[in-house]
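Participant: have a look at this prediction, sequence included:
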Amino acid sequence: MRVIIMGCGRVGAELATELDEAGHEVVVIDRDPAAFARLPEQFGGRTVTGLGFDREVLVDAGLHGADAFAAVSSGDNSNIIAARVARETYGVERVIARIYDAGRAEVYERLGIPTVATVPWATGRLIRYITSGSSPVVWRDQTGEVSLVAVVPPPVWVGTTLASLAGSVGGTAVALTRFGECRVPDGGTLAQAEDLIHLAVPSAVVDDLDDIVKRGPADD
């Protein structure tokens, strides 16, 4: 798949590197050419110097027909403008923006643009959102029996309890991140679109996790 990344800071460089190593076609945009030094020497993607919300720059980067666009520069306004241009003008299906202000994140999520905040799981969530197939495991205990996984609920689970979602894979919901804020959910917490849910699950189910979750709630 072809992925356009705006911003070559720490998150942008890590994201570009992981996607490139996974065999995807990656183009990185940054207004400062020195920023590309964060990319490894073996980086096989392309770099474009310019403002990531400039349409000529986006065309040069190959946004037409791109599979995904990630706006992860250091500016909230630049990120959301670029994300909206990618979504509304070029029709890119998977668009995500990094937002520093958690208060703004809620507004942008309501516009239909998923966001990530400046938290440790930012790169991981970006990878999972863009590729929809990367491993969800973020931690595993020393015995290998229990894994902590991060999942974004498919539409079929929206409006159902996190307890039901966790129970479908024999696990427990231990944390919920919504609009950049993390908390411990209770038994009645309902899943919303673009939530990031951390589940403690038996490691034996990890390989089949995506397939199980996509089936949705079991019929009564």
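Facilitator: Cool, got the structure.
Participant: for the rest of this, base every contact and every neighbour count on C-alpha atoms.
Facilitator: Fine.
Participant: ok, now which ones touch residue 57?
Facilitator: Residue 57 sits next to 48, 49, 50, 51 when contact means CA atoms under 8 Å, 6 or more residues apart in numbering.
Participant: hmm, 10 Å instead?
Facilitator: 29, 30, 48, 49, 50, 51, 63 (CA atoms under 10 Å, 6 or more residues apart in numbering).
Participant: right, and the helix or strand after the longest helix along the chain?
Facilitator: In the chain, with assignment by DSSP state H, the single longest helix is helix 10-21. Later in the chain than helix 10-21, the nearest helix or strand by DSSP states H and E is strand 25-30.
Participant: this is the comparison structure:
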Amino acid sequence: MRVVIAGAGAVGRSVAAELLENGHEVLLIDKSPQAVSVERVPEAEWLLADACEIAALDEAALERCQVVIAASGDDKVNLVVSLLAKTEYGVPRVVARVNHPKNEWLFNDAWGVDVAVSTPRLMSALVEEAVSIGDLVRLMRFSQGEANLVELTLPEGAALVGTRVGEVAWPQDTALVTIIRGARVLIPDPDDALAAGDELLFVAAPASEGRLEDLLSPRGQKRPREDPGDRA
């Protein structure tokens, strides 16, 4: 897979190194001569250019890319790169870095973004995930299709403890993706019984999150509903 990364800072270089280890072809673009440090990721292609300019993206042959990652430290740059990648070059998958949470609402399909990754929000979500039991934690938002990756650790006393996965009437637009049980990662099977302490990962529509949290809460403890936007 050919991947172009706009922004060769610490984030862009780290992503490039991971992708190269997994056998992908990577091109890093940055307009700063100081950022273009070929020796740091020698296996990658490098281009000293402004990724917001059509001429630079033509030189990068974006039409041959399967993925573009807008990873600069400037949200305006990341939005422009995402929009150009999607509308001018038809890149199938565009991933964009969100630097400031207040700008997160802009990173959607209107700007060509398929997946928005907010570093501050991801860090706070990981903290919540580590300490929260029985509370739904939003880990990632998928811009395309308006779905979220959410997690909940099933608490003691939850109504569904001991219930088989196939017997649960999950809310509409909700899919149980995996169950993490201790050191094991389980692909959900209809005959699997849910256990207290299971870490459940779902892909769910924002409108379904409140019903999902109610369903997984301890018996008789309905949680106060909130506007899904409050979690964003």
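Facilitator: Perfect, thanks for sending it. None of the values given here were measured: they were computed from a predicted structure.
Participant: tell me what the longest helix of structure 1 is packed against?
Facilitator: In terms of contacts (3 or more CA pairs under 10 Å, 6 or more residues apart in numbering; DSSP states H and E), helix 10-21 of structure 1 is packed against strand 2-6, strand 25-30, strand 68-71, helix 122-131.
Participant: try it again with 8 Å
Facilitator: In terms of contacts (3 or more CA pairs under 8 Å, 6 or more residues apart in numbering; DSSP states H and E), helix 10-21 of structure 1 is packed against strand 2-6, strand 25-30, helix 122-131.
Participant: the host helix or strand of residue 164 of structure 1 aligns to what range in structure 2?
Facilitator: Taking DSSP H and E as the definition, residue 164 of structure 1 sits inside helix 162-168. Structural correspondence for helix 162-168 of structure 1: none found in structure 2, per TM-score structural alignment.
Participant: for that helix, buried residues please.
Facilitator: Neighbour counts over helix 162-168 of structure 1 (16 or more other CA atoms under 10 Å) mark 162, 163, 164, 165, 166, 168 as buried.
Participant: on that earlier part again, could the contacts of residue 57 of structure 1 go into TSV alongside neighbour count?
Facilitator: Converted to TSV, these look like this (neighbours: other CA atoms under 10 Å):
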residue	neighbour count
29	28
30	22
48	20
49	17
50	18
51	18
63	22
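Participant: narrow these to those in strands?
Facilitator: If you go by DSSP state E, the contacts of residue 57 of structure 1 have 29, 30, 48, 49 in strands.
Participant: unless I'm mixing things up, the first one is touching residue 49, no?
Facilitator: This points to residue 29 of structure 1. Yes. Counting by CA atoms under 8 Å, residue 29 of structure 1 does reach residue 49; the two are 5.8 Å apart.
Participant: residue 84 of structure 2: neighbouring residues, count only.
Facilitator: Neighbour count of residue 84 of structure 2, defined by other CA atoms under 10 Å: 20.
Participant: let me fix that: residue 102 of structure 2
Facilitator: Burial of residue 102 of structure 2 is recorded as 8 neighbouring residues (other CA under 10 Å).
Participant: just give me the match in structure 1 for it.
Facilitator: Under the alignment by TM-score structural alignment, residue 102 of structure 2 pairs with residue 103 in structure 1.
Participant: leaving out sequence neighbours, find the closest residue to its match.
Facilitator: residue 179 (7.7 Å; CA to CA, 6 or more residues apart in numbering).
Participant: residue 43 of structure 2 now?
Facilitator: Leaving aside its sequence neighbours, residue 43 of structure 2 sits nearest to residue 20 (CA to CA, 6+ apart; 7.3 Å).
Participant: ok, that neighbour - contacts?
Facilitator: With contacts defined as CA under 8 Å, 6+ apart, residue 20 of structure 2 is in contact with 26, 43, 44.
Participant: from the residues you listed, which would you call buried?
Facilitator: Neighbour counting with 16+ other CA under 10 Å marks 26, 44 as buried within these.
Participant: and of the contacts of residue 20 of structure 2, the nearest to residue 86 of structure 2?
Facilitator: The nearest member of the contacts of residue 20 of structure 2 to residue 86 of structure 2, counting by CA to CA, is residue 26 at 18.1 Å.
Participant: wait, that closest one touches residue 45, no?
Facilitator: Yes. Checked against CA under 8 Å, the pair residue 26 of structure 2 and residue 45 is within contact range at 6.2 Å.
Participant: if you map the contacts of residue 20 of structure 2 onto structure 1, which are still there?
Facilitator: Retained in structure 1 (both residues aligned by TM-score structural alignment, their matches' CA atoms under 8 Å) from those: 26, 43, 44.
Participant: could these go into CSV alongside distance to residue 124 of structure 2?
Facilitator: Shown next, in CSV, are these (distance: CA to CA, whole Å):
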residue, distance to residue 124 of structure 2
26, 29
43, 33
44, 31
